[in-house]
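# With the input below, show me the fold.
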Amino acid sequence: MSGRVHLDRDAGVAKLRLDNPAKLNAFTSAMLDDLAVHCDAIERDRTIRAVLLTAEPSRAFCAGADIKAWADLSPADFARHWVRDGHRVFDRLARLSKPTIAVIGAHAFGGGLELAAACDIRVIAPTATLALPETQVGIVPGWSGTQRLTRLLPEPVLKEMTLFGRRLNAERAFACGFVAEVSDDPLSIALQIAEHLRKTSPRATETAKYMIHAAVGEDRAAMIEALGSGMIAASDDKAEGVAAFADKRQPVFTGR
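Next up, the predicted model:
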């Protein structure tokens, strides 16, 4: 792959690592492609219990989208490809069955904040700030900044950031409930949180995440059908139906 998002695995923890420090870890099309591929690999790996989203050391966890990647796109291509591709990939991250933690060691602006919002929880360094500066370059948030973030931040706070360009510091982000903890070493805290998953049932954790997502509207239709399908797949009727199909006979269902 030609992007700059790496996947590392260690003791049941997957680390998705942004690696574009020269551009403040800003996203390119190739990075979106990498992230999508890695999410698919994580979903298939049953040994992974938690996913940490990190970034190479820089003045920013992620400064958003690389302006050079979209500045020359036509309005149609900007909407049809750049915005929708970003949504598709960030949604893929948000809907992983594994618990996800964003490790925000530095500033998260624009798409970087939207990326962190796609994780289940966030841990932040005390000096990091959050911002949605899109209107300063003549655009609007395009990767769920006005949608997913409305479920995670109070409306007036989101309007401060989006309409007036105000930054949200770590302390206030914690007070709003957007981040789980503020720490000088957010990666260590994230690993400690992930360690707790060794004491939990993988299937119960996955199901609980689906239930919460169904309640808040995160791909509600798929979450409801995943929950129902998982329940029915464990039934005697499902086993009988598959066996009858293979034997070319009428199934005898018992309701169990």
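# Please count neighbours and contacts with C-alpha atoms only from this point.
Fine.
# Now residue 126: closest residue in space, sequence neighbours ignored.
Spatial nearest neighbour of residue 126, chain neighbours left out: residue 170 (5.4 Å); criterion: CA to CA, 6 or more residues apart in numbering.
# Here is a second sequence; please produce its structure as well for comparison:
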Amino acid sequence: MNYQNILIAKEHNIATIIINRPDKLNALNKVTIQELHHAFSVLETHHDVRAIIISGSGEKAFVAGADIAEFAEFSVEEGIQLSAQGQETLFNFVENLRVPVIAAINGFALGGGLELAMACHIRVASDNAKMGLPEVSLGVIPGYGGTQRLPQLIGKGRALEMILSAAMISAEEGYRVGLVNHITKPDELLDFCYEIAQKIIKNSPAAIAMAIHAVNANFREGENGYETEIKSFGKCFGTVDFKEGTKAFLEKRKAVFTGE
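Now for the predicted structure:
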């Protein structure tokens, strides 16, 4: 597929996706959401891709929100469909991806941009990043999972203050409240994320996928996370990776994992 709005590169089992709409501060429109879905879908099937980094082009923004012009005239039903399709196509899809995704937040991450970062498994921000969910200032609420994931990450009270005030917070504040894992200088951001990815790809892809599934289970309605962990733990024993990992440990050598 030829992409209009994203760029993809692969190196040493790590893929990098760059949202490439710098003139729009990398805002998410329908085309970009569909392209991201396709890219993540394809990369997940590539056995040589064991971690994915996503960032925005330019120096100003990761993603500065959704493309408001696309939905300014929507009806109630169209709004419901927009939110439901977006969550299924991209945000929930990324959260449940078998391959770990690292958000490299380079500048503004607002509205749908912060929601995309929160759907990723790990978040790293440059020290000039600004993050927020300003939707109520437009007469709407976050619709791509923001009202759910932000409280999960930083707590209900802080999340409500951010959402209801439509305020932006700095990278430092984001780190303090647990919204981002690390802060770096802008010119070190991608390299830092790459270092995290390199640590991840040394481990079993099969076990990593199971771990993501088990952690996410704690936040699913009606699902017992402990039960999911027990079943996922057991499934690991049937994988080639488990046999290789334990054998390598006993033989005092580095394991060579295949993800099987």
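# Name the residues of the strand or helix carrying residue 7 of structure 2 that are buried.
Taking DSSP states H and E as the criterion, residue 7 of structure 2 maps to strand 6-11. For strand 6-11 of structure 2, the neighbour count (16 or more other CA atoms under 10 Å) marks 6-7 as buried.
# contacting residues around it?
15-21, 32, 35-36, 49 (CA atoms under 8 Å, 6 or more residues apart in numbering).
# I'd like the residues you listed laid out as CSV, including neighbour count and distance to residue 188 of structure 2.
Shown next, in CSV, are those (neighbours: other CA atoms under 10 Å; distance: CA to CA, whole Å):
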residue, neighbour count, distance to residue 188 of structure 2
15, 21, 17
16, 20, 15
17, 20, 17
18, 20, 16
19, 27, 18
20, 22, 19
21, 19, 22
32, 20, 26
35, 20, 27
36, 24, 24
49, 20, 22
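# what ranges do the strands span in the stretch 51-200 of structure 2?
51-56, 61-63, 101-105, 108-110, 122-126, 130-132, 168-170, 182-184 (DSSP state E, counting those that start in this stretch).
# Mean distance between the lengthiest helix in structure 2 and structure 1 after superposition?
Assignment by DSSP state H gives helix 30-45 as the longest helix of structure 2. Comparison of helix 30-45 of structure 2 with structure 1 after fitting gives an average deviation of 0.8 Å (mean CA distance after the TM-score superposition for structure 1).
# name the helices or strands packed onto that helix?
Judged by 3 or more CA pairs under 8 Å, 6 or more residues apart in numbering; DSSP states H and E, the packing partners of helix 30-45 of structure 2 are strand 6-11.
# what about the strand it packs on, how far off from structure 1?
Per aligned residue, strand 6-11 of structure 2 averages 2.2 Å (mean CA distance after the TM-score superposition for structure 1).
# Need the residues that contact the helix or strand that that strand is followed by.
Following strand 6-11 of structure 2 in sequence order, the next helix or strand is strand 14-19 (DSSP H and E). Residues outside strand 14-19 of structure 2 that contact it (CA under 8 Å, 6+ apart) are 5-10, 26, 32, 43, 49-57, 62-63, 194, 197-198.
# what's the burial count for the aligned partner of residue 191 of structure 1 in structure 2?
By TM-score structural alignment, residue 191 of structure 1 lines up with residue 194 in structure 2. Per other CA atoms under 10 Å, the neighbour tally for residue 194 of structure 2 reads 21.
# do residue 82 of structure 1 as well
Residue 82 of structure 1 has 20 neighbours, counted by other CA under 10 Å.
# same thing with residue 26 of structure 1?
Using other CA under 10 Å: residue 26 of structure 1 sits among 26 other residues.
# can you tell me which residues contact it?
Counted by CA under 8 Å, 6+ apart, residue 26 of structure 1 has contacts 20, 62-66, 112.
# Over to residue 19 of structure 1?
Contacts of residue 19 of structure 1 (CA under 8 Å, 6+ apart): 4-6, 25, 55-56.
# Could you rerun that using 10 Å?
Counting by CA atoms under 10 Å, 6 or more residues apart in numbering, residue 19 of structure 1 touches 3-6, 25-27, 31, 54-58, 61-62.
# Can you tell me, leaving aside adjacent residues, what's nearest to the residue most central in space within structure 2?
Closest to where the C-alpha atoms of structure 2 average out (CA atoms, centre = their mean) is residue 120, at 1.5 Å. Distance criterion CA to CA, 6+ apart; nearest residue to residue 120 of structure 2, sequence neighbours excluded, is residue 101 at 5.3 Å.
# wait, doesn't that neighbour sit right on residue 95?
Yes. With contact defined as CA atoms under 10 Å, residue 101 of structure 2 counts as touching residue 95 (8.3 Å).
# Which parts of the stretch 101-250 of structure 1 are helices?
Per DSSP state H, counting those that start in this stretch, the stretch 101-250 of structure 1 carries helices over the ranges 111-117, 155-164, 170-175, 186-195, 202-216, 220-233, 236-247.
# residues touching residue 116 of structure 2, list them.
Counting by CA under 10 Å, 6+ apart, residue 116 of structure 2 makes contact with 28, 54, 62-63, 65, 87, 90-92, 94-95, 103, 109-110, 144-146.
# Roughly how far does it sit from residue 229 of structure 2?
For residue 116 of structure 2, the distance to residue 229 of structure 2 (CA to CA, to the nearest Å) stands at 26 Å.
# mind listing what's buried in stretch 201-215 of structure 1?
202, 205-207, 209-211, 213-214.
# Among these, which one sits closest to residue 149 of structure 1?
Using CA to CA, residue 213 comes nearest to residue 149 of structure 1 of the buried residues of stretch 201-215 of structure 1, at 14.1 Å.
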